[in-house]
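Novice: sequence first, then the predicted structure, then my questions.
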Amino acid sequence: MRYLIFLVTFLVLCHSTMGDDLVQQTCKKASDADKNLNYNFCVSALEASPKSKGADLAGLAGIALDLTTAKATSIKSTISKLLNDPKVDKPALQDCEELYSGATDDLQAATNAFKSSDYGTALTHLSATLNAPDTCETGFQERKAVSPLSKDDGDFAQLNIISLAFINQLRG
């Protein structure tokens, strides 16, 4: 009986660490291929999702895409709240709102293409969202205003790069 308990425990532990190993391996491969991708951010973002345990590469790519979409949606919500703040540069914020509205549309199209295993189209739509965070930040800089979205923009950029890298790995 003890042997059976040990065996079951061993198999459960191996299964859960295998998922973590794939996250780490995939993030390592992606960060080696793209120096803009932060390995530690990649690992922590994916390992924070319970779905990453035991996920294959397609599962990890889907998780990354979901995280990217959730971040864009969160940024849009933050922008909506900040538009009521008199201390924030409204024209720059409105530009960001427009950028992230377009990004969420492209992310939805990327998700639909990904679910259909049309990775080329998914990559095209994802690529269309790459400039949103930089363009948003540039708008504040040009107006000599402090961006309240800097961290969110940086996180969105990282998640986007991760999604691109993982879907690219699926293409082979």
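Specialist: All right, it came through fine. Numbering: from 1, shown residues only.

Novice: from here on, just use CA atoms for contacts and neighbour counts.
Specialist: Fine.

Novice: helices of the chain, start to end?
Specialist: In order along the chain, the chain carries the following helices (DSSP state H): 2-33, 39-47, 57-82, 90-115, 119-127, 132-142, 150-171.

Novice: any chance of those helices in CSV, plus mean neighbour count?
Specialist: Below are the helices of the chain laid out as CSV (neighbours: other CA atoms under 10 Å):
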stretch, mean neighbour count
helix 2-33, 15
helix 39-47, 18
helix 57-82, 19
helix 90-115, 19
helix 119-127, 20
helix 132-142, 18
helix 150-171, 20
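
Novice: so what's the closest residue in space to Ser147 that isn't next to it in sequence up against?
Specialist: Counting by CA to CA, 6 or more residues apart in numbering, Phe140 is the residue found nearest to Ser147 once chain neighbours are left out, at 5.7 Å. In this structure, Phe140 makes contact with Asp89, Ala92, Leu93, Val146, Ser147, judged by CA atoms under 8 Å, 6 or more residues apart in numbering.

Novice: ok, second structure coming up, stack it against the first:
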Amino acid sequence: MELALANATNTISTIENMLSSKEFDPFAIDCLKDCLELYADAIAMLVDAFTAYLSEHFDIATVLMRTVMDAASTCDEGFTEKKGGLTLLAKENYNLFQLSDISSCIIKQISSVPS
């Protein structure tokens, strides 16, 4: 979860740099702004997931991690709404999705261990 949080935080910086560069068309700028909001929400969910995990509320942590995965996918899909649209954050979205999926798997494994 910590790696996913670091990834999301770094991606926010990347998006902010891209937006300040002013080298993208209005469609890409709108997509980047949407992704910025999605990643900000994802950070809050990751913090909540970590808190739930530490409190042994594994079901809640898993749901939150899956929601983070959805945020990464939604960001990616936004760029594809325009024919031939290039996903500017494909690598970042893929990494967040994978890190969140790994975290979900770990949570599932830990929650199935008898206490």
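Specialist: Noted; the coordinates are in hand. The shown structure was predicted, so the numbers you read here are calculated from the model rather than taken from an experiment.

Novice: just give the TM-score of the two.
Specialist: Comparing the chains after superposition, counting by TM-score structural alignment, normalised by the length of structure 2, produces a TM-score of 0.87; 108 aligned residues with a CA RMSD of 1.2 Å.

Novice: mapping the contacts of Phe140 of structure 1 onto structure 2, which are still in contact?
Specialist: Using both residues aligned by TM-score structural alignment, their matches' CA atoms under 8 Å as the contact test, the members of the contacts of Phe140 of structure 1 still in contact in structure 2 are Asp89, Ala92, Val146, Ser147.

Novice: between which two of the residues you listed is the distance greatest?
Specialist: Checking those against each other with CA to CA, the farthest-apart pair comes out as Ala92 and Val146, at 10.0 Å.

Novice: ok so, going back, residue in structure 2 matching the residue nearest to Ser147 of structure 1?
Specialist: With TM-score structural alignment as the criterion, the equivalent of Phe140 of structure 1 in structure 2 is Phe79.

Novice: how much space separates Val8 of structure 1 from Ala109 of structure 1?
Specialist: Taking CA to CA, to the nearest Å as the measure, Val8 of structure 1 and Ala109 of structure 1 are separated by 42 Å.

Novice: next one: Asp95 of structure 1
Specialist: 22 Å.

Novice: next one: Ala72 of structure 1
Specialist: Taken as CA to CA, the spacing of Ala72 of structure 1 relative to Ala109 of structure 1 amounts to 14 Å.

Novice: likewise Val23 of structure 1?
Specialist: The span separating Val23 of structure 1 from Ala109 of structure 1 equals 25 Å under the rule CA to CA.

Novice: neighbour-wise, which one of the kept ones among the contacts of Phe140 of structure 1 leads?
Specialist: Per-residue neighbour counts (other CA atoms under 10 Å) across the kept ones among the contacts of Phe140 of structure 1 peak at Ala92, which has 21 neighbours.

Novice: residue contacts, it?
Specialist: Going by CA under 8 Å, 6+ apart, Ala92 of structure 1 touches Cys136, Gly139, Phe140, Arg143.

Novice: considering those, which are maintained in structure 2?
Specialist: When the contacts of Ala92 of structure 1 are mapped onto structure 2 and scored by both residues aligned by TM-score structural alignment, their matches' CA under 8 Å, the shared contacts come out as Cys136, Gly139, Phe140.

Novice: OK, contacts around the second one?
Specialist: When you say that, I think you mean Gly139 of structure 1. Ala92, Asp95, Cys96.

Novice: on that earlier part again, got TSV for the contacts of Ala92 of structure 1, with distance to Phe166 of structure 1 too?
Specialist: Supplementary listing: the contacts of Ala92 of structure 1 in TSV, determined by distance: CA to CA, whole Å:
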residue	distance to Phe166 of structure 1
Cys136	25
Gly139	30
Phe140	31
Arg143	36
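
Novice: for those residues, which one is nearest Asp85 of structure 1?
Specialist: Asp85 of structure 1 lies nearest to Phe140 out of these, by CA to CA, at 15.2 Å.

Novice: distance check, the equivalent of Asp152 of structure 1 over in structure 2 against Ile106 of structure 2.
Specialist: Aligning on TM-score structural alignment places Asp152 of structure 1 opposite Glu92 in structure 2. With distances defined as CA to CA, the gap from Glu92 of structure 2 to Ile106 of structure 2 amounts to 21 Å.
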